[in-house]
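[1] Provided below are the primary sequence and the corresponding predicted coordinates.
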Amino acid sequence: MLNDFSGNVVINGTGNRVSLQRPSSCTDVYIEVSGGGTVEIGARARLCGQHIRLFAPGRITFGEGCAFNGLSYFHMHESATIRLGNDCLIAGNASFSTSHVHKIMDLDTGERLNPAGDIIVGDHVWISADASLWPGAVIGNDSVVGKGSYVSKEFPANCIIVGAPARVVRERITWEG
């Protein structure tokens, strides 16, 4: 049992699951799950002000050793997956959302132009302050996402990603923290 947990866990309805492996620290965390959602947080995580809300069937997974430095947001309004690999570093005010909540439709075809989608972050990825990740964001291992970047597509491993929209500005890098 974790003795130094500070926060709230709210579970609405049935079919929901929250699994918190032995974190290094855990302060000011808010987890709300409904609609058959699952939250899994790996061992050695350092949580600090995470705001996690699942309102649809889906899964949010933080790998082992993920560290958070300040408030960050994880929202799921439509069925999808958010997965952070092992040993990721997430700076304050980062946000992750698997949908834009409001549907944008093509008037001629009725096609949805902004569908929900997964967010997949590889191992040992550093996501800087104020970055936002949206449906379709895939970040390769050992990469860095710059401050304030807007990420909604796939990026390779070992690169620096910056901007809104995000783009690769440097390849063949790694980082230490």
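    Now that the structure is in, tell me what you want to look at.

[2] C-alpha only now, for contacts and for neighbours.
    Fine.

[3] And the residue nearest to the spatial centre of the chain, which helix or strand is it part of?
    Central residue of the chain (Cα atoms, centre = their mean): residue 96, 4.5 Å from the mean position. Element membership of residue 96 [criterion: DSSP states H and E] is strand 95-97.

[4] one more structure, for comparison:
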Amino acid sequence: MPIIIEDNGANNVVSFPESSSANGKVIFSGDNNSLIVQGPFSGSVYITIGSNSDVQIGQNCSFADLRIHADQSSSIHIGEHVNVNARVQFLAHEPGTIRIGPWCLFASDIDVSVSDMHSIFDAVTGERINPASDVEIGAHVWVGNRVLVMKGARIGSGSMIGAGAIVNADVPKNCIAAGQPARVIRESIMWDRRLVSHLPQDAPALSFF
């Protein structure tokens, strides 16, 4: 089943490579958006886009179940060779940016969001105290099952996030972080998608030290 495009706005730009084997749906609810897929990808996607937003997907990605929401003036950029094993959501309900580096691996039941998706106010001043904030995940990052990557989080390249973690701050490169909130539990690591006893000599040059 191909990608179904439902365009309820104007001046929306869509670019999908003809060789993609993906299926799913894209819904534009507003105007002046762009959805650019730079190369073939496979799997299932469900994408909703509001107005003045852009979504970019790099080439050679595989998404078992990826859901993207980019509302007003939002950007979600996914690098090449990114894999999603099961339900993963990239959510921008407010203006903000989610940037995913190349060669990342996402397990299942993961939410990445720039917003709390509700407002909290100071009871005296009436000012909002929980604004949205961008999220950035570096290259070759492994995100485990049931992880929440919260607004303002930065995850360095080459790192791993343990199952069930809540990431709400910076995680350095080449480390393992776990817990609620996530904390570094091991440094100076590298990882490989293959099950091997030693780091293969043909491993990609992804040492980021």
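    Noted; the coordinates are in hand. Owing to the predicted nature of the structure, the values given are computational and were not obtained by experimental measurement.

[5] List the contacts of the strand holding residue 96 of the first structure.
    72-76, 82, 119, 130-135 (Cα atoms under 8 Å, 6 or more residues apart in numbering).

[6] average distance between that strand and the second structure?
    Superposed on the second structure, strand 95-97 of the first structure shows a mean distance of 0.8 Å to its aligned residues (mean Cα distance after the TM-score superposition for the first structure).

[7] how about that strand, aligned to which bit of the second structure?
    On the basis of TM-score structural alignment, strand 95-97 of the first structure is assigned to residues 111-113 in the second structure.

[8] ok, now stretch 143-158 of the first structure?
    Counting by TM-score structural alignment, stretch 143-158 of the first structure sits on residues 159-174 of the second structure.

[9] And the contacts of the matching stretch?
    Outside stretch 159-174 of the second structure, the residues that touch it by Cα under 8 Å, 6+ apart are 140-158, 175-184, 187-190, 207-209.

[10] can you tell me which helix or strand the residue in the second structure sticking out farthest from the centre belongs to?
    Distance from the centre of the second structure peaks at residue 124, with 36.0 Å (Cα atoms, centre = their mean). Using DSSP H and E, residue 124 of the second structure is not contained in any helix or strand.

[11] Mind telling me what it corresponds to in the first structure?
    Match for residue 124 of the second structure (TM-score structural alignment): residue 108.

[12] what does residue 140 of the second structure give?
    With TM-score structural alignment as the criterion, residue 140 of the second structure pairs with residue 124.

[13] so how far is residue 176 of the first structure from that match?
    Distance of residue 124 of the first structure to residue 176 of the first structure, computed by Cα to Cα, to the nearest Å: 9 Å.

[14] So for those two, which residue has more residues nearby?
    A count of neighbours by other Cα atoms under 10 Å puts residue 124 above the other of residue 124 of the first structure and residue 176, at 25 against 6.

[15] how about the more buried one, secondary structure?
    Reduced to three states with DSSP: H, G, I helix; E, B strand; the rest coil, the structure at residue 124 of the first structure is coil.

[16] tell me the contacts of it?
    So residue 124 of the first structure contacts 85-89, 141-143 (Cα under 8 Å, 6+ apart).

[17] Can you get me the centre-to-centre distance for stretch 124-140 of the second structure and its chain?
    Centroid separation between stretch 124-140 of the second structure and its chain, computed with Cα atoms, centre = their mean, to the nearest Å, is 16 Å.

[18] What's the PyMOL syntax to select whichever of the contacts of stretch 159-174 of the second structure are buried?
    What follows is the PyMOL syntax selecting those of those that are buried according to 16 or more other Cα atoms under 10 Å:
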select buried, resi 140+141+142+143+144+145+146+147+148+149+150+151+152+153+154+155+156+157+158+175+176+177+178+179+182+183+190
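
[19] Which residue in the second structure occupies the aligned position of residue 62 of the first structure?
    By TM-score structural alignment, residue 62 of the first structure lines up with residue 78.

[20] Against residue 92 of the second structure, how distant is its match?
    In terms of Cα to Cα, residue 78 of the second structure sits 14 Å off from residue 92 of the second structure.

[21] Of these two, which one has the most company?
    residue 92 (31 against 22).

[22] Translate that one into the numbering of the first structure.
    Residue 92 of the second structure maps onto residue 76 in the first structure, by TM-score structural alignment.

[23] distance of residue 82 of the second structure from residue 104 of the second structure?
    Residue 82 of the second structure is 5 Å from residue 104 of the second structure, where distance means Cα to Cα.

[24] likewise residue 110 of the second structure?
    Taking Cα to Cα, one finds residue 110 of the second structure at 13 Å from residue 104 of the second structure.

[25] picking up where we left off before, restricted to strands, list the contacts of residue 124 of the first structure.
    Among the contacts of residue 124 of the first structure, the ones falling in strands (DSSP state E) are residue 89.

[26] ok, and the most crowded of the contacts of residue 124 of the first structure?
    Counting by other Cα under 10 Å, top hit in the contacts of residue 124 of the first structure: residue 143 with 28 neighbours.
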